[in-house]
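[1] Generate coordinates for the sequence data below:
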Amino acid sequence: MKAAQFSRFGGPEVLEIVDLPDPHAGPGQVRVAVRAAGVNASDWKKRQGLMDQELPQTMGYEVAGIVDELGEGVTKVDIGDRVFGFSTEGPAQAELAVLSFYAPIPASLDFAAAAALPVAVETAARALDQLGVRNGNTLLVNGASGSIGRAAVSFAVARGARAIGTCGAANHEVVRSCGGEPVTYGDGMVQRVRALAPDGVDLALDVAGNGVLPDLIDLAGGPEHVVTIADFAGAEQYGVRFSRGDAGRALYTLDQIGDLIESGGFSVPVGATFPLTDIAEAHRAGETGQVGGKLVLLVGGSR
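    Next up, the predicted model:
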């Protein structure tokens, strides 16, 4: 199969498309003919040598495709089904991928939109679980208009919580569409939040990592009521929990997200798509931050 790989660390130019042996599904797994694969910041961090040090490396873990091989014991999907999920034991940015965690693609989504889901929904749900968000809480989401922020607002509202979300003025309607109450970033943010919640909030989630942890701690009444997914240094400095997947992933969200999407309660915008062969261009677009929405690699058709 064809797959994206790099054999030395560096810029996007080190990426290449290589031939690798076809993977096969093990017990409980499915293999898919990949139609779309998500691109994340971790991809270029790996390529730059800021994470794993092994060489060569393949990349990606968000996949949407068509099941073409079933592992032993798989009963909830069949050959030919459209599924999305995580490729944890091999590349996702490839023609074939083996999924250990997967679910049917919601009927309203194409492959690109489905490939944009796994990281956003798992990360958001995990952070809400770690915060203990439940019915009756007021949650502040800092950075509510991006993929993870939208998911956090939508999930909090679905749990019966009130969600206040910080974002740029141009994205207020995005937050409202997820059931949240928007507040503009920047100077005066604390006062604007208190105008909506005079006694502060119960809990706060930092998705943006833009240096406002002290404000979130103030609004939520202490660092124990705040989780960040984006500010590791700030978490250490202020005693805030940094959300990590190694503490337990919220993989149940793959099965649950379909109902929320089909009801109109959640979506992840795809900002740009690239053929697998143009993966270097996808990395350049991601690193510049000039594309709003998720970056997705296409392999074959988009539906």
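
[2] alpha carbons only for contacts and neighbour counts from here, please
    Noted.

[3] what's the helix or strand for Val121?
    Applying DSSP states H and E as the criterion places Val121 in helix 118-131.

[4] what comes up buried for that helix?
    118-128, 130-131 (16 or more other C-alpha atoms under 10 Å).

[5] before we move on, what about stretch 164-180?
    By 16+ other C-alpha under 10 Å, the buried positions in stretch 164-180 come out as 164-167, 171-172, 174-180.

[6] Looking at those residues, which are in helices?
    Among these, the members falling in helices (DSSP state H) are His172, Val174, Val175, Arg176, Ser177.

[7] To compare with the earlier structure, here is another sequence to fold:
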Amino acid sequence: MRAITADRYGGPEVLEFTETADPKIAPDAVLVRVKAAGVNPVDWKVVAGYLDPIMHAHFPLIPGWDVSGVVEAVGLDATEFSVGDEVCGYVRKDEVQHGTFAELVAAPVRTLAKKPSSLDWRQAAGLPLAGLTAHQSLARIGVTRGDTVLVHAAAGGVGSFAVQIAVALGARVIGTASERNHDFLRSLGAEPVVYGDGLAERVRELAPDGITAAVDYVGEDAVEVSQQLLTDRSRVASVVDASVTQRGGHHVWVRPSTTDLTDLGRLADSGSLTVNVDHALPLAEAGEAFRLSAEGRTRGKIVLEVD
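    A predicted model of the protein is given here:
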């Protein structure tokens, strides 16, 4: 099969589009013929070696954790899916080597769900990691109807999902973003504010009584600002700032979950959640996708299409 591989840590320049062996299927896995693979900041960070202290990489490695595609074969005990099923998933395994930037990927069944019928292949590939991150961080702090939620980096891949999920739950959402993304946030149901100096004061103008929950997808001083505004300082979750736990909040490392991914699919099929694909590139241009992701200016998702 053709795949994107890296034989050492580094930047986009270490990526190669090459021929490699087809993956083997474990008993609890299925073989997926890839239609599209989502690109997330963690992908280029893995290749750069930033996650080496917590996730060991085996070279040559194929990056990528997000996928959409069709089940081509099933493992000996993979009864959850059948050949021909259209699926999407967050295919994170215990170690980094056999990822989704390829024509085929062996995916444990615990990482997959049926593809939402309302989403095309590109959208379905952009949903899993970012959607699950948003879903699980909001769940960790118990966001529900009546909450006023502050979403940091609300126009990004994770933030835009968090806005939509919180709105679907019945919460009021205030989202930080640059001014160029304010109309986009309004279209998702959020009240936008500019990030940066004076953020706390701008949020107080919208919510004089403070906020009841906050999710941080950007880092820097987001947790500190959130806790200045929260009525309960423990109701903040960050996927970026691990020190949030020392301040009484929650650090979230997203987990594969068929149940949660199925919930996201239901939201998509009901019209409550859309997946905005900002860039769709051929698989061979993974290096360019990494460069776009590292710039941090993408509104929504970047995906690689597999022919």
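
[8] quick check, nearest of the buried residues of stretch 164-180 of the first structure to Ser154 of the first structure?
    The closest of these to Ser154 of the first structure turns out to be Cys178 (C-alpha to C-alpha; 5.1 Å).

[9] Check which helices and strands the helix holding Val121 of the first structure sits against.
    strand 82-86, helix 147-158, strand 203-206, strand 226-228, helix 253-262 (3 or more C-alpha pairs under 8 Å, 6 or more residues apart in numbering; DSSP states H and E).

[10] What residues in the second structure pair up with that helix?
    Alignment of helix 118-131 of the first structure against the second structure: residues 128-141, by TM-score structural alignment.

[11] what does that stretch contact?
    40, 65-67, 88-90, 157-159, 161-162, 165-166, 213, 215, 235-239, 250, 252-257, 260-261, 264 (C-alpha atoms under 8 Å, 6 or more residues apart in numbering).

[12] List only buried entries from those.
    Buried among those by 16+ other C-alpha under 10 Å: 40, 65-67, 88-90, 157-159, 161-162, 165-166, 213, 215, 235-239, 250, 252, 254, 256-257, 260-261, 264.

[13] where's Arg2 of the second structure relative to Asp307 of the second structure, distance?
    Going from Arg2 of the second structure to Asp307 of the second structure by C-alpha to C-alpha, to the nearest Å gives 10 Å.

[14] And the residue nearest the centre of the first structure?
    For the first structure, the residue nearest the mean C-alpha position is Ala120 (2.2 Å; C-alpha atoms, centre = their mean).

[15] returning to what we had before: from the ones in helices among the buried residues of stretch 164-180 of the first structure, which is closest to Gln237 of the first structure?
    Val175 (29.5 Å).

[16] Ala144 is in contact with the closest one, correct?
    Yes. Contact between Val175 of the first structure and Ala144 holds when scored by C-alpha atoms under 8 Å: they sit 6.5 Å apart.

[17] Quick check: neighbours shared by the two?
    With C-alpha under 8 Å, 6+ apart, Val175 of the first structure and Ala144 have common neighbours Arg150, Val153, Gly165, Cys167.

[18] pretty sure the third one is touching Val183, no?
    To tie it back to what came earlier, the one meant is Gly165 of the first structure. Yes. Counting by C-alpha under 8 Å, Val183 is a contact partner of Gly165 of the first structure at 5.9 Å.

[19] what residues does stretch 137-147 of the first structure touch?
    Contact with stretch 137-147 of the first structure is made by 120, 133, 149-150, 152-153, 156, 160-167, 171-172, 174-175, 201-208, 268-269, 293-294, as judged by C-alpha under 8 Å, 6+ apart.

[20] Return the set of buried residues in stretch 286-300 of the first structure.
    For stretch 286-300 of the first structure, a neighbour-count test (16+ other C-alpha under 10 Å) marks Gly286, Gly293, Lys294, Leu295, Val296, Leu297, Leu298, Val299 as buried.
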